[in-house]
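Enquirer: predicted model follows, preceded by the sequence.
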Amino acid sequence: MKLNDTPDVTGTQAAHIEAAVPPKHWYALAVMTLIYACHFLDRMMVSIIIEPVRKEFALNDSQIGLLTGLAYGASFAAAGIPIGLMIDRVNRVRLLAMLVAIWSAMTTLSGMAQSYVQLLLARMGVGASEAGGSPTSLSLISDMFPASRRSTAVGCFFLSNAVGAIMSILIGGYVAAHHGWRAAMLIAGAPGLLLAVVLFVTVREPRRGAMEPGAGSATARPAAGIGQMLRHIGTNATMYHILAGVTLTTAGVATIGAWLPSFVMRFHGFTIKDAGFAVALASGFCGALGSAVGGYLTDKAADGRPRRRMDVSAGVCLAATATAAAGMLAGTGSLAVGLLSLTQMLAFIVFPAAFGAMLGITAPNMRGATSASLQVCTNLAGYGLGPFMVGVFSDWYGGDQSLRYAMITVMSICFPWAALHFILGARTASDN
């Protein structure tokens, strides 16, 4: 039996909404969190298994960077805007169920690849279908949680990284170590197929703008076109700086997520099982901890004001710059993993803070398209170019330390640059 619709909200109901969120919305958030855990698993699996894949297909670091980053990011970007426009027009629950079913099936197909090109095409299919996962969920969250609770909700949503990390340890570490990388990819696609059914059967579409004061007028507005959405991004200085800051933060985060397994296996003698645990700890558990705690604390500190969310984002990016450099230069594997895990925890605070600010300054009728635009940039320039540029720099530097220096280069550029955009965004946020 499906959950009930979200009722319209009038101005007199706003105070009650701020005080309580219906249990059905927390349930829906839990389902979306599990779905995004599959997103995390499917994205990270290729990084965990990349060393046996590299050996089987005789790949260089640029080819690895293309497989783990740019190919995924480019296909994500190509599909992102069309799917984003769909989000503002169609039933989002059904759309999300369809998307998770597709990307899970493509992950399974990745395990059947007989060549580098076939694996690359399968990963591009995963990227294209995952383009709608986060924007659809964020749009639903904005209509299930009031503005004062959205960073908390988004932080809980990103707990998916911890769940995905557990799954990646079991599948990417244990299964790959004992049964090979193909078996790991085949198994990784199964949970998403099940969750697609659960979502479709048990969660109902909420009304658009239902959590806004005066929701009747909000829900009457038609979905925004691409021109209106682009004007919103292009003419709103805060929105532009959020876009740039999140994209650059993502590039730093993706550098660790994509290359940490190779880094610890090459420089610290980790096995594939140990490397899977390392990336799960850093990008999964610590990333989720940063999102959850950061989302809650940001809601408390910001008190609904985008400016304070930007201040938090700038501070944690500067701190992440120092811990990232220290981790890459650490003399032992355990210290390196610990410092890079701390880096991920700090950096992941940015996402609930920045996405909470974005949802607060975007009208309900364009949140899907705007979220998708943000995801396109973060995946093309962040998850795409970030890991790819590490591979390019590594091949260019040459020598046995090339990967270390390449990772330091990318993160030392991305995190401080992101902090600059958040500082500039904080200056304009008070006017929104």
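Expert: Received it, and whenever you're ready, just let me know what you need.

Enquirer: from now on I want contacts and neighbour counts done on CA atoms only, so please keep to that.
Expert: Will do.

Enquirer: from T332, how far off is the spatially closest residue to G80 that is not a sequence neighbour?
Expert: Of all residues not flanking G80 in the chain, A131 sits nearest, at 5.0 Å (Cα to Cα, 6 or more residues apart in numbering). Taking Cα to Cα, to the nearest Å as the measure, A131 and T332 are separated by 37 Å.

Enquirer: just A275 next, same as before
Expert: 14 Å.

Enquirer: ok, those two, which is more surrounded?
Expert: The neighbour count for A275 versus T332, taken as other Cα atoms under 10 Å, is higher for A275 (26 against 12).

Enquirer: who touches the more buried one in this structure?
Expert: By Cα atoms under 8 Å, 6 or more residues apart in numbering, the contact set of A275 is I48, G173, L260, P261, S262, V264, M265.

Enquirer: which SSE is it in?
Expert: In this structure, A275 sits in helix 272-279 according to DSSP states H and E.

Enquirer: use this one as the comparison:
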Amino acid sequence: MAFHSLPDTGTDDPGALIPRRYAWVVFALSFGLLLSDYMSRQVLNAVFPLLKQEWALTDARLGLLSGIVALMVGLLTFPLSLLADRFGRVRSLALMATVWSLATLGCGLAQQYPQMLAARFLVGVGEAAYGSVGIAVVLSVFPKHMRATLTGAFMAGGMFGSVLGMALGGAVAAHMGWRWAFAAMASFGLVLALLYPLIVREKRIAPSRSGEPRAAVAPVARVPLRSLVNSRSVIGAYVGSGLQLFVGGTVIVWLPSYLNRYYAMATDAAGVVSAMIVLVSGMGMIACGMLSDRLCRNAPTRKFSLAIAYSVGSCVLLSLAFALPHGTPQLLVIGLGMFLAAGTSGPAGAMVANLTPLPIHGTAFATLTLANNLLGLAAGPLLTGVLADALGLAQAFQLVPLVGLAAAAVFYFAKRHYLDDIQQVGRHVRTCDVGMEVPT
């Protein structure tokens, strides 16, 4: 037995029992809801210039409209994910999608800034636990050796949803007004919220072995929640992932406004160009996750090495990009930087899955989502808006990539402790009287 791994028992990979065709159906529907999640969240970015002009808003107030969603996701993801783990993930996901879709429709009906802020608050409430519970559902129906790939691919849905939200939202807003942009996103989410529980069934994603209960899944109430933060490396994965998403999330939110101000692009054109760059980021998220699975199967600490490389690489490329003159070369380098900016999502998700018990994976990914939102997706757009009011958006963008260096430092700290921590978790698993998975 290698020092860094524990032997398979034959009962620690419940996803291997799920029919592969049905597993991909679950993935497709869960991915579709994630698209809706981010379409509803990021359509706002495409109409920033229109709202700024119509309601005479400062950049800080615009940033708050974006940040309030991520803030609520960060604050509520843990308790709502815990409830979903206990009372049924499928029903919970359908309810979440209904709430955020109706709230998005409310954004289109808002007549003034406080009403819009309240509607965005409710969007955040609805979306709070979707990412964590959704990825827990996806990971539960696939073999565990696919975790980094699936985590990267699933979380890339956020990027693709951002693409659709900004591109389609910008196009609809340019031709029909910004209110219809919100209505279009809401309609898509409501349709999927209706279909999801009709096709994805709780019993089908938790199969039995020879008539016995699924051995790999212990009752969630019997798994101590301290397992979520019982090692230095898993804490490093949470914090490093959140800091790195400060960079990628900020660029996604403010890029349409950057193009509108410094390239004189109209709302629809800025949305399309931003969407293309975000699409590149989503492709990078998938590619980086696949690379992690390929290179790290027999050398788990490489996940941290790759996360460090992605963080430093995105910092260098984006710092260079925002120091270049405005033009095509700058946009190309921004695209290269964004290809790496979210690349840590797959490795970080795999680290969290490997270092926490399967029955509380929904809650574990809620903790990861908490870090991603409080440290990254909420703080980034808001602080950048404040800096933009004081220094200008171009100058603020020159400072944002430096946070990637802090993320790299945290991942390095976590790497130093990973091998010891994985053994500690393995010893804990083997002494439990419940049949939970053995991390590898």
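Expert: In hand now; what should we look at? Please read these numbers as outputs of a predicted model, since none were measured by experiment.

Enquirer: TM between them?
Expert: TM-score of the superposed chains, computed with TM-score structural alignment, normalised by the length of the first structure, equals 0.89; 411 aligned residues with a Cα RMSD of 2.4 Å.

Enquirer: what's the match for the residue nearest to G80 of the first structure in the second structure?
Expert: Aligned counterpart of A131 of the first structure in the second structure: A128 (TM-score structural alignment).

Enquirer: tell me who's in contact with its match.
Expert: Contact analysis of A128 of the second structure by Cα under 8 Å, 6+ apart lists M72, V73, G74, L75, L76, T77, L80.

Enquirer: can you select the buried ones among those residues for me in ChimeraX?
Expert: Of the contacts of A128 of the second structure, the buried ones can be selected in ChimeraX as follows, counting by 16 or more other Cα atoms under 10 Å:
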select :72,73,74,75,76,77,80
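
Enquirer: please list which of the contacts of A128 of the second structure are preserved in the first structure.
Expert: For the contacts of A128 of the second structure, the aligned pairs still in contact in the first structure (both residues aligned by TM-score structural alignment, their matches' Cα atoms under 8 Å) are V73, G74, L76, T77, L80.

Enquirer: can you tell me the helix or strand for the equivalent of G192 of the first structure over in the second structure?
Expert: When the second structure is aligned by TM-score structural alignment, G192 of the first structure is paired with G189. If you go by DSSP H and E, G189 of the second structure is part of helix 178-199.

Enquirer: what's the average distance of that helix to the first structure?
Expert: Helix 178-199 of the second structure, aligned to the first structure and superposed, deviates on average by 0.9 Å (mean Cα distance after the TM-score superposition for the first structure).

Enquirer: in the second structure, which residue is most central in space?
Expert: For the second structure, M155 is the residue whose C-alpha lies nearest the centre (Cα atoms, centre = their mean; 4.9 Å).

Enquirer: can you tell me the SS state at it?
Expert: Recorded secondary structure, M155 of the second structure: helix (DSSP: H, G, I helix; E, B strand; the rest coil).

Enquirer: please name the nearest non-neighbouring residue to it.
Expert: The shortest distance from M155 of the second structure to any non-neighbouring residue, by Cα to Cα, 6+ apart, is to S345 (7.2 Å).

Enquirer: corresponding residue for that neighbour in the first structure?
Expert: By TM-score structural alignment, S345 of the second structure lines up with F351 in the first structure.

Enquirer: from memory that match sits against S291, does it?
Expert: Yes. Using Cα atoms under 8 Å, F351 of the first structure makes contact with S291 at a distance of 6.8 Å.

Enquirer: tell me which of the two has more neighbours.
Expert: Taking other Cα under 10 Å, F351 of the first structure and S291 do not tie; S291 has more neighbours (34 against 22).

Enquirer: wait, what's in contact with whatever residue of the second structure lines up with that one?
Expert: Correspondence of S291 of the first structure to the second structure, assessed by TM-score structural alignment: M285. M285 of the second structure makes contacts with G152, A153, M155, A156, F339, L340, A342, G343, T344, S345, G346, as judged by Cα under 8 Å, 6+ apart.

Enquirer: mapped onto the first structure, which of those residues hold?
Expert: Retained in the first structure from the contacts of M285 of the second structure, counting by both residues aligned by TM-score structural alignment, their matches' Cα under 8 Å: G152, A153, M155, A156, F339, A342, G343, T344, S345, G346.

Enquirer: so which of those belong to helices?
Expert: Among these, DSSP state H puts G152, A153, M155, A156, F339, S345, G346 in helices.

Enquirer: hmm, the first one is touching G289, no?
Expert: It refers to G152 of the second structure. Yes. Counting by Cα under 8 Å, G152 of the second structure does reach G289; the two are 4.9 Å apart.

Enquirer: overlap of the contact sets of these two?
Expert: G343, S345, G346, P347.

Enquirer: wait, which of the kept ones among the contacts of A128 of the second structure is closest to S314 of the second structure?
Expert: G74 (24.1 Å; Cα to Cα).

Enquirer: just give the nearest non-adjacent residue to the closest one, would you?
Expert: Leaving out its chain neighbours, the residue that sits closest to G74 of the second structure by Cα to Cα, 6+ apart is L370, at 4.1 Å.

Enquirer: what is the equivalent residue in the first structure for that neighbour?
Expert: That one, L370 of the second structure, aligns with V376 by TM-score structural alignment.

Enquirer: and its match, how far from G132 of the first structure?
Expert: From V376 of the first structure to G132 of the first structure the distance is 10 Å (Cα to Cα).

Enquirer: and for the two, which residues touch both?
Expert: Applying Cα under 8 Å, 6+ apart, one finds that V376 of the first structure and G132 are jointly contacted by G80.

Enquirer: hmm, V278 of the second structure is touching G165, no?
Expert: No. Applying Cα under 8 Å, one finds V278 of the second structure not in contact with G165, separated by 10.8 Å.

Enquirer: which elements pack onto the helix holding G189 of the second structure?
Expert: For helix 178-199 of the second structure, the packing partners by 3 or more Cα pairs under 8 Å, 6 or more residues apart in numbering; DSSP states H and E come out as helix 20-46, helix 89-109, helix 147-176.

Enquirer: TSV for these, including distance to R209 of the second structure?
Expert: Listed next are these as TSV, based on distance: least, Cα to Cα, whole Å:
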stretch	distance to R209 of the second structure
helix 20-46	16
helix 89-109	21
helix 147-176	22
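
Enquirer: so of those, which one's packed in deepest?
Expert: Most buried of these by mean neighbour count (mean count of other Cα atoms under 10 Å) is helix 147-176; its value is a mean of 26.
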